[in-house]
Every structure is written in C-alpha cells, then in structure tokens.
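>>> give me the fold of what follows.
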Amino acid sequence: MLLDRSFDVSIVPHAKVTLVGEPLDVLSQFIFNEASLLDDGDFESWLQLWDEDGRYWVPRFHRQVDPFEEVSLFWEDKMLRELRVRRISNPRNWSQQPPTRTNHLVGGVSALGLDAAGRLIVRSSLNFTEWRLEQRVLAATVHHKLIPTESGGWRIYMKRVDLINCDATFASLEVFI
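Presented below is the predicted three-dimensional model:
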C-alpha cells in the first residue's frame, strides 16, 4: 500500500471552506491534542487518531511533490507507524536510553479547504524541541488532511511535516514530529 500512487498527497485545495469561531476552535483543539499525545508519549492514543489508510509523511526535499519519485525522511502507513511505536516504546530499545522527550509548539492553525475527495486540509506552524542526551530544535509547516467522523470528531488521513531544513544532514530521527 505504501507505493499506491493513487493516494492523494496533494495539499492544494480543490474547494474552499470557511471555518471560524467554534468550528475552528474545535479543529485547533484536535491539532493541539495530537501534539500533546506525542509529547506525553501516549502513542497508543495517538495511533487511534489515524484513519485506517492514513499516511505520515516527512519530505526530504523542499517542495517535494510526492513520496514516490524521491526519497522521504518518513513515509509511513499504519503498519510502519505501529512498528515504530512498538520500537520506541520498548524498554530494551538502546536508542531510547534515556527516552526522547519532546515539546510541540503548534500555532497558526488554519483550514485551507477541501481536497478532491472532500477531506479537510489544515495548515499549521510547528516548533519542535526534542531532548535525548542533547537538545535539538526543528521548525516546520504541517499539513493535516482530516476526515470527519460520525461523532463529530476527526481522523487523520495524512500528516505532512515540511521541515524548514529538510535537506540538512540529520542525526537519527526516532520519534514522530
């Protein structure tokens, strides 16, 4: 499924949408909650936010069009997200001794519009600080594609994290950004 080229990675809206007031606040709280789950290391709850077909993507190149023609830092489906959660959560994982601690500072949440399938495209800014033996700070523009649930919530169809220094040489990126 990772090489399924029909997966829509576009973040250019096909239709406009206007969210203000309470709907935008609810959407922002969803994005903030996702960041909090990652910071708290509650990866099992974080996995529950995802759609069954969801993809986590961190492009390797500035303005990368897709994950199929060029290498990406991360391009993960459900199985790979779950595998990474099990790996980083395992107490015997030497690369997490001591465990990574993170802080996601999310701002500028805005609804850009709908994609061709009617999924909501949301843009936000992220300052990400991580510590594991030394501190590292990353900044990114994040695009979420969200699917509404029957209960009025959201599920993540795609999360694209465009690091401003995506073409830098990185030490190991262990945790989700």
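>>> from here on, just use CA atoms for contacts and neighbour counts.
OK.
>>> can you give me the end-to-end span of stretch 51-70?
Terminal residues of stretch 51-70 lie 25 Å apart, using Cα to Cα, to the nearest Å.
>>> sorry, wrong one. I was asking about stretch 124-141.
Counting by Cα to Cα, you get 6 Å between the two ends of stretch 124-141.
>>> please provide the structure for the following sequence as well, for comparison with the first:
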Amino acid sequence: MATKKKIGKVAESAKKVAPSTFERAMKKVGVTAPKAKPATNWDLHQEIEAFLFRQSEMLDAKQWAAYIDLFANDGVYWAPSLPEHEHWDGKPAIFIEDRDLMSVRMKRVLHPNAWSQQAEWATNHIVSNIAIEHVGKDGTIQVRSRFHMMEMRRDDLRHFGGIYRHTLKRTKDSFLIQLQRVDLFNAQAAYEYVLQVWV
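Below is the predicted model of the structure:
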C-alpha cells in the first residue's frame, strides 16, 4: 500500500514529462525535437551533466545501493512499454518501481542463488544530448537526454537506446531523482531473456 501511494504521488510529474511528439518520431525515424527551448544556465547544465554521468557510472560499476540513493524517498523509476503512455495507471510497463521495489530487485540480483547473474555480465552506458527543458518555481528541474547501453553476457551482446527524462529536485550539494522516465527505442523488440537491472 505504501509503495502504491508513493508511486501515485509522482503521477503528475509523469504527465509533465510525457513526450508530445516522441511517439510519432519513434515510429518514423527515432528522432524527437525538444519540447521547449533548452535552458542556457551553463553552470546548472554542467552540474546536471555530472550527475547523470555519475548515475550511469554507478550502473556500470554495479553500485546499485548508491544508485538507489540517488532517488528521492518518493522517487520513481519508470520505463513504459510504449512511448505514448502519459501515465502508468492500468498500463503495462517494463519497469515501474519506487525505492522499496528497487531495493527488492537489488537484493534478488545480489542473492548467491541468483543463477541468471552468475554468467560473465557487464554493461556500458553512454549519456549525451543533455538538455534542461524546464526549471520550476518549486525547484524541480525537467531534463531530457539520450542514452545508449551495451550489455554483454558471455558471448551475447545486446544494445538498448532511447531517451531519459528526469525530474530532479535540488539538494544542498547535488540533486535527487523524483522521476526517471526511460523511453526505450527498442522496447517492442523480442529478447531471449528479460532485463535484470535498470537501463
């Protein structure tokens, strides 16, 4: 029940960062235009850039506890199954997790009997095209970026790409993630095995 309430609190944020033209672009050539003119506060831009780079480094280093700590107490990680989804209520999703569910996933993956994780396995993330789309009066910041993740498991290689949409909250020293939306370019592709951790 607590998890459902926390996820529900972020529903309005999800609507704010829902793509308006992204679904059409994805169907055609996979190119989307910014919703608004990007902000030009370069100091803020560099801070956010460093934050997103650090987040991806944590994933590649499998520092999942530190990764989860980047999320606010009411933070949500959401990967919709279709880019036109503006909210997750009643919609299928690849991921829809708050911090509690993320911790459950981490413990399952780290369990010594998690045989799916015993094979040689690694990821490599690249984040680029970072743009600040909106800075709210309440201190929240809407950020859009592109990503590419390469996943290696023994001799198998998979690629995932798409768009990150972050809703960030300013803290004293950095930021916390209120919502991370992940629109996978190849969300509808067929895979031999499911994603075990976050993209």
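>>> drop the TM-score for these two in here.
The TM-score (TM-score structural alignment, normalised by the length of the first structure) is 0.89; 175 aligned residues with a Cα RMSD of 2.2 Å.
>>> report the contact partners of R105 of the second structure.
Listed by Cα atoms under 8 Å, 6 or more residues apart in numbering, the contact partners of R105 of the second structure are V197.
>>> counterpart of it over in the first structure?
Aligned by TM-score structural alignment, R105 of the second structure pairs with R84 of the first structure.
>>> W88 of the second structure now?
W88 of the second structure maps onto P67 in the first structure, by TM-score structural alignment.
>>> again with N41 of the second structure
By TM-score structural alignment, N41 of the second structure lines up with V20.
>>> that match belongs to a strand?
No. If the criterion is DSSP: H, G, I helix; E, B strand; the rest coil, then V20 of the first structure is coil and not within a strand.
>>> for it, give its distance to A140 of the first structure.
24 Å.
>>> what about the two, which has more around it?
Ranked by neighbour count (other Cα atoms under 10 Å), V20 of the first structure and A140 place A140 first, with 20 against 12.
>>> who touches stretch 51-71 of the second structure?
99, 102-103, 106, 122-127, 174-179, 198.
>>> report the buried members of the residues you listed.
Buried members of the contacts of stretch 51-71 of the second structure, scored by 16 or more other Cα atoms under 10 Å, are 99, 102, 106, 123, 125, 127, 175-179, 198.
>>> which parts of the first structure are helices?
22-39, 43-47, 78-89 (DSSP state H).
>>> corresponding residue for K159 of the first structure in the second structure?
In the second structure, K159 of the first structure lands on Q180 (TM-score structural alignment).
>>> from V10 of the second structure, how far off is that match?
10 Å.
>>> between those two, what contacts are shared?
V76.
>>> looking at the two, which is more packed in?
Per other Cα under 10 Å, whichever of Q180 of the second structure and V10 has more neighbours is Q180, with 24 against 18.
>>> which ones are touching the more buried one?
With contact set as Cα under 8 Å, 6+ apart, Q180 of the second structure has these partners: 76-78, 164-167.
>>> relative to R158 of the second structure, how far out is it?
Per Cα to Cα, Q180 of the second structure is found 22 Å from R158 of the second structure.
>>> go on, D60 of the second structure?
The value you get for D60 of the second structure to R158 of the second structure, if Cα to Cα is used, is 15 Å.
>>> more crowded one of the two?
For D60 of the second structure versus R158, neighbours defined as other Cα under 10 Å are more numerous around D60 (17 against 11).
>>> which residue lines up with that one in the first structure?
Under TM-score structural alignment, D60 of the second structure pairs with D39 in the first structure.
>>> F176 of the first structure -> the second structure?
Counting by TM-score structural alignment, F176 of the first structure corresponds to W198 in the second structure.
>>> again, but for A139 of the first structure
Checking TM-score structural alignment: A139 of the first structure goes with G161.
>>> ok, now which ones touch its match?
Under the criterion of Cα under 8 Å, 6+ apart, the neighbours of G161 of the second structure are 146-149, 184-186.
>>> can you tell me, leaving aside adjacent residues, what's nearest to the spatially most central residue of the first structure?
Centroid-nearest residue in the first structure, with Cα atoms, centre = their mean: K159, separated by 3.7 Å. Nearest non-adjacent residue to K159 of the first structure, counting by Cα to Cα, 6 or more residues apart in numbering: H144, 4.5 Å away.
>>> and what of F176 of the first structure?
L38 (7.2 Å).
>>> what does I130 of the second structure give?
Per Cα to Cα, 6+ apart, closest to I130 of the second structure is S145, 4.3 Å.
>>> also F147 of the second structure?
Spatially, and ignoring its direct neighbours in sequence, F147 of the second structure is nearest to V127 (4.5 Å; Cα to Cα, 6+ apart).
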